[in-house]
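next one to model:
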Amino acid sequence: MKAGVFFTGTGPILILTTYGELNDPMLVNKLEQKGIRKFIAYEIPEALVKDKYGLQFNIIMGDLKQTDDLRVLDYDGHHVFYNFSLAELGAPVYHEKEDTVLKVI
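Sure, this is the predicted structure:
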């Protein structure tokens, strides 16, 4: 199980996923289907997320399949951003689909 804070165009969201990496092509594809084509993601220890989210974490985990799935645990960007110290974030994972970059002619 992976937990990650994904910084997107509308702000950070907290995702739980069974994918092995935050940049797994299948996860990236699912995010793209939801309109997220560009992000910076940071892995967070699952135990830390469980400690901070408690019952909400357990409810989401109960709904999460054990293979190839994802759940958004928190989409309140302000809450996600201030719920974790920057020191608690793992190494950044960058993803940018080429057609998302706007070019001025």
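
CA only for contacts and neighbour counts going forward, please
Will do.

quick one, strands of this protein?
Assigned strands in the chain, in chain order: 2-8, 11-17, 38-44, 70-74, 92-96 (criterion: DSSP state E).

to Val28, which of those strands lies closest?
Proximity to Val28 (CA to CA) singles out strand 92-96 among the strands of the chain, at 8.2 Å.

by contact count, what packs against the closest one?
In terms of contacts (3 or more CA pairs under 8 Å, 6 or more residues apart in numbering; DSSP states H and E), strand 92-96 is packed against strand 38-44.

now for the strand it packs on, which elements pack on it?
Using 3+ CA pairs under 8 Å, 6+ apart, strand 38-44 sits against strand 2-8, strand 92-96.

dump the ones you listed to CSV, plus distance to Arg71 and mean neighbour count.
Below are the helices and strands packed on strand 38-44 laid out as CSV (distance: least, CA to CA, whole Å; neighbours: other CA atoms under 10 Å):
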stretch, distance to Arg71, mean neighbour count
strand 2-8, 10, 23
strand 92-96, 18, 14
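
let's see this one next, to set against the first:
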Amino acid sequence: MLLASLLPFNLPGRHSAPTAEVRRRRAYQLAAGASEVVVPQPHRFEVHCASGELWITYDGDQKDVFVAAGGSYVTDRFRPMRVTALKPSVFEVSWIAPRTPARRASAPQPS
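Have a look, this model is predicted:
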């Protein structure tokens, strides 16, 4: 079950200094035995278990990952993963991408 999707933003009248990365987050709550397929983006990708216990698997791969409450897993693969709750669990996924510099319009060259 999707709890929330949090996107970075600035409130009117508040300004923040530019950061070196952009973070996108999504939180999930799962009952024991339930699972969710998560598709990583081509950036650093992290699963953080806020409560419960998670079992992370990849189709066709023998490597299983277990994450307890308070723990995190940073993926080394960019393909869909199945996150299964071994107990009632809340977890958050974060996509972290480097911030790309803004492009400046070039000034006209004198002729």
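
what would you report as the TM-score here?
Structural agreement between the two chains, given as a TM-score (TM-score structural alignment, normalised by the length of the first structure), stands at 0.24; 54 aligned residues with a CA RMSD of 5.0 Å.

follow-up on the earlier one: reformat the strands of the first structure as CSV; add distance to Val80 of the first structure.
Output for the strands of the first structure, formatted as CSV (distance: least, CA to CA, whole Å):
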stretch, distance to Val80 of the first structure
strand 2-8, 8
strand 11-17, 6
strand 38-44, 12
strand 70-74, 7
strand 92-96, 16
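
out of those strands, which is closest to Lys30 of the first structure?
strand 70-74 (8.6 Å).

and the angle for that closest one with strand 2-8?
Strand 70-74 of the first structure and strand 2-8 are oriented at 70 degrees to each other (axes from the mean of the first three to the mean of the last three CA atoms, to 10 degrees).

just the buried residues of strand 70-74 of the first structure, please?
Neighbour-count burial for strand 70-74 of the first structure flags Leu70, Arg71, Leu73, Asp74 (criterion: 16 or more other CA atoms under 10 Å).

quick revisit: for the strands of the first structure, which one sits closest to Phe57 of the first structure?
strand 70-74 (7.0 Å).

got the angle for that closest one vs strand 11-17?
For the pair strand 70-74 of the first structure and strand 11-17, the angle between their directions (the same axes, to 10 degrees) equals 130 degrees.

can you pull the contacts of the nearest residue to Val47 of the second structure once chain neighbours are set aside?
Nearest-residue entry for Val47 of the second structure: Val93, 4.5 Å, with adjacent residues in sequence omitted and distances by CA to CA, 6 or more residues apart in numbering. By CA atoms under 8 Å, 6 or more residues apart in numbering, the residues touching Val93 of the second structure are Arg25, Arg26, Ala27, Phe45, Glu46, Val47, His48.
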